[in-house]
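[1] can't give you the sequence, but here's the structure:
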């Protein structure tokens, strides 16, 4: 291979680290502080990288640094490379290795939209440089994503079954009735199952254990209800309560987040409804006991403790 080509190879990961730090912090000085080196060292690393690529990566203007279109095109590859190196080091250490610099999470839709913002915020408060990738995929895809290493952790209301995965039960939440504030039931001091006779109900789907629980509960109490919608998504079901003038029973963690934002909705505990939603954090076995796992569990527990179900 020609010497000219060899000289253009980037052999040292520190160049990629410097690039990623500059593009994420927006300045050479901040990148230097993040990596614990001098600003001239960062400038030199970026210069070598630009010479190897043959194109400028940053534009300096009025003391600020702006990435070029070429830098933007390389951003995701750099982040992905460093994230994979983090995971490689974590697997070598197989245990407490510090919080991953890039954490890839997947979760059911309602957990991702209603609960993960608080969980991520809790971790970022202690680890401001951490980066997160969040997605929502079907239950079956979560297993494959974890096994194949496409994501690091998965939140769901069911354990993910696979011999190579570890499921940690991170919390439970009671099911509460969510209704419009002008529903006559909202004014009652206490509610029982029989109070819901004749109500319009938004239920879960048949593959959800809660569906069968309530079918049995209505039957045992001689309660006739009208099902107006079925949905596996807690957040969607709760948001449809107002439009359909209906009632839904869903977990208190998601219900509280939505009710706090919508004054037209309230949630109530119902005597005789003892079903609970369990929450699990799944990961590959090598992540079991890691600092990242423990941080995620602690953040979820803080969220659960701060939820009121009165």
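    Structure received. Computed from a predicted model, the values in this text were never measured in an experiment.
[2] contacts, neighbours, all on C-alpha from now
    Will do.
[3] in which helix or strand would I find the spatially most central residue of the chain?
    The chain has residue 116 as the residue nearest its centroid, 4.0 Å off, counting by CA atoms, centre = their mean. According to DSSP states H and E, residue 116 maps onto helix 116-126.
[4] repeat that for residue 238.
    helix 234-244.
[5] can you check residue 65 too?
    Per DSSP H and E: strand 64-67 holds residue 65.
[6] next one: residue 250
    Per DSSP H and E: residue 250 is located in strand 247-251.
[7] angle of that strand against helix 234-244?
    Between strand 247-251 and helix 234-244, the angle comes out at 160 degrees (axes from the mean of the first three to the mean of the last three CA atoms, to 10 degrees).
[8] secondary structure class of the spatially closest residue to residue 269 that is not a sequence neighbour, three-state.
    Excluding the flanking residues, the one nearest residue 269 by CA to CA, 6 or more residues apart in numbering is residue 176, at 4.9 Å. Secondary structure state of residue 176, per DSSP: H, G, I helix; E, B strand; the rest coil, is strand.
[9] so how far is the helix holding residue 116 from its chain's centroid?
    Averaging C-alpha positions (CA atoms, centre = their mean, to the nearest Å) puts helix 116-126 10 Å from its chain's average.
[10] hold the first one in mind and look at this next one:
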């Protein structure tokens, strides 16, 4: 017995699925005699009677149907493999998996994505918003192509790049009496109702340290665990806060911002695997991150 060729097996499937040799020839884009020859050669090579001839038509025998079912299963696996290969190629060519800590996952990340997709409209992007620790581990495991985090640790398999974020600012409701000042110090804020993040947050630590230089403490009236809540409370007129402009950009049209002295910088980092897939796309995305940080919408 000779091993059947793929073309012969295609002819078998085409005849059974098309119902006639002529239809099979159309499906395979060959002549009818060529299709008939493929079937005859298949029967000769396998030593099996695969079709019965009835009134000029080919009717599959039981053996023919059994072989058809096996071929169908094998071809199905081949097609599935082909789809998997295409999916891999598509991902390698145009798929990025991005991570961002919650503070940067709002308007700032939206501006980054808008700028990037304007340049690469065919790239598919997945975004994961989690804690910096979780994202750092995900980059280390190469589950993420890039992540925006704070307090990143050095590792030989990870590239860490500082994000040039603008200095922290005082955020206050529109029309507040301090909005007339060109810059604001802890002395100006000592009696003002203050909306603070939790004591474990880096922002809170920076703010408290700045006040200690003046032997002062902020007059905290409300404490919240998320920067989004803090921004909404300030916009509602319940107090002031100090934050980096990137994290409070969503409230830009509803609050007033003024420079805070002494200058405080919130250290964001861009991390990515050293041997990142889609390295050119990742580099382009990093460019957009830096560009967006220089065009923060929270006007001071």
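    Perfect, I can see it now. Please read these numbers as outputs of a predicted model, since none were measured by experiment.
[11] corresponding residues in structure 2 for the strand holding residue 65 of structure 1?
    Per TM-score structural alignment, strand 64-67 of structure 1 has no counterpart in structure 2.
[12] run a quick neighbour tally on residue 257 of structure 2.
    Neighbourhood size, residue 257 of structure 2 [other CA atoms under 10 Å]: 26.
[13] which parts of stretch 151-162 of structure 1 are buried?
    151, 152, 153, 154, 155, 156, 157, 159, 160 (16 or more other CA atoms under 10 Å).
[14] what do we get in structure 2 for the third one?
    Across the two structures, residue 153 of structure 1 finds its equivalent in residue 146 of structure 2, going by TM-score structural alignment.
[15] picking up where we left off before, what sits against the residue mapped onto the residue nearest to residue 269 of structure 1 from structure 2?
    Residue pairing (TM-score structural alignment): residue 176 of structure 1 is matched to residue 169 of structure 2. Residue 169 of structure 2 is in contact with 242, 243, 244, 245, 257, 258, 259, 260, counting by CA atoms under 8 Å, 6 or more residues apart in numbering.
[16] okay, now the fourth one: neighbour count?
    When neighbours are defined as other CA under 10 Å, residue 245 of structure 2 has 26 of them.
[17] verify the stated contact: it with residue 300.
    No. Residue 245 of structure 2 is beyond contact range of residue 300, at 9.1 Å (criterion: CA atoms under 8 Å).
[18] ok, which stretches of the stretch 1-150 of structure 1 are helices?
    Listed in chain order, the helices of the stretch 1-150 of structure 1 (DSSP state H, counting those that start in this stretch) span 3-7, 13-25, 28-35, 39-53, 69-93, 109-110, 116-126, 139-147.
[19] of the ones you listed, which is nearest residue 210 of structure 1?
    The minimum distance between residue 210 of structure 1 and the helices of the stretch 1-150 of structure 1 falls on helix 109-110, with 15.9 Å, by CA to CA.
[20] what lies in contact with the closest one?
    For helix 109-110 of structure 1, the external contacting residues (CA under 8 Å, 6+ apart) are 136, 137, 233, 234, 235, 236, 254.
[21] so of the residues you listed, which two are at opposite extremes in space?
    The span of the contacts of helix 109-110 of structure 1, defined through CA to CA, is set by 137 and 254 at 18.1 Å.
[22] sorry, back to before: pull up the aligned stretch in structure 2 for the helix holding residue 116 of structure 1.
    Going by TM-score structural alignment, helix 116-126 of structure 1 lines up with residues 109-119 of structure 2.
[23] now for residue 309 of structure 1, how many residues are close by?
    16.
[24] again with residue 209 of structure 1
    12.
[25] what does the one 3 residues further on give?
    Neighbour count for residue 212 of structure 1, taken as other CA under 10 Å: 13.
[26] next one: residue 141 of structure 2
    Residues contacting residue 141 of structure 2 under the criterion other CA under 10 Å number 12.
[27] how far away is it from residue 266 of structure 2?
    26 Å (CA to CA, to the nearest Å).
[28] map residue 246 of structure 2 onto structure 1.
    Residue 246 of structure 2 maps onto residue 253 in structure 1, by TM-score structural alignment.
[29] in this structure residue 197 of structure 1 contacts residue 221, no?
    No. If you go by CA under 8 Å, residue 197 of structure 1 and residue 221 don't touch, sitting 9.5 Å apart.
[30] returning to what we had before: secondary structure class for the match of residue 246 of structure 2?
    Counting by three-state DSSP, the backbone at residue 253 of structure 1 sits in helix.
[31] contacting residues around it?
    With CA under 8 Å, 6+ apart, residue 253 of structure 1 has these contacts: 115, 173, 304, 307.
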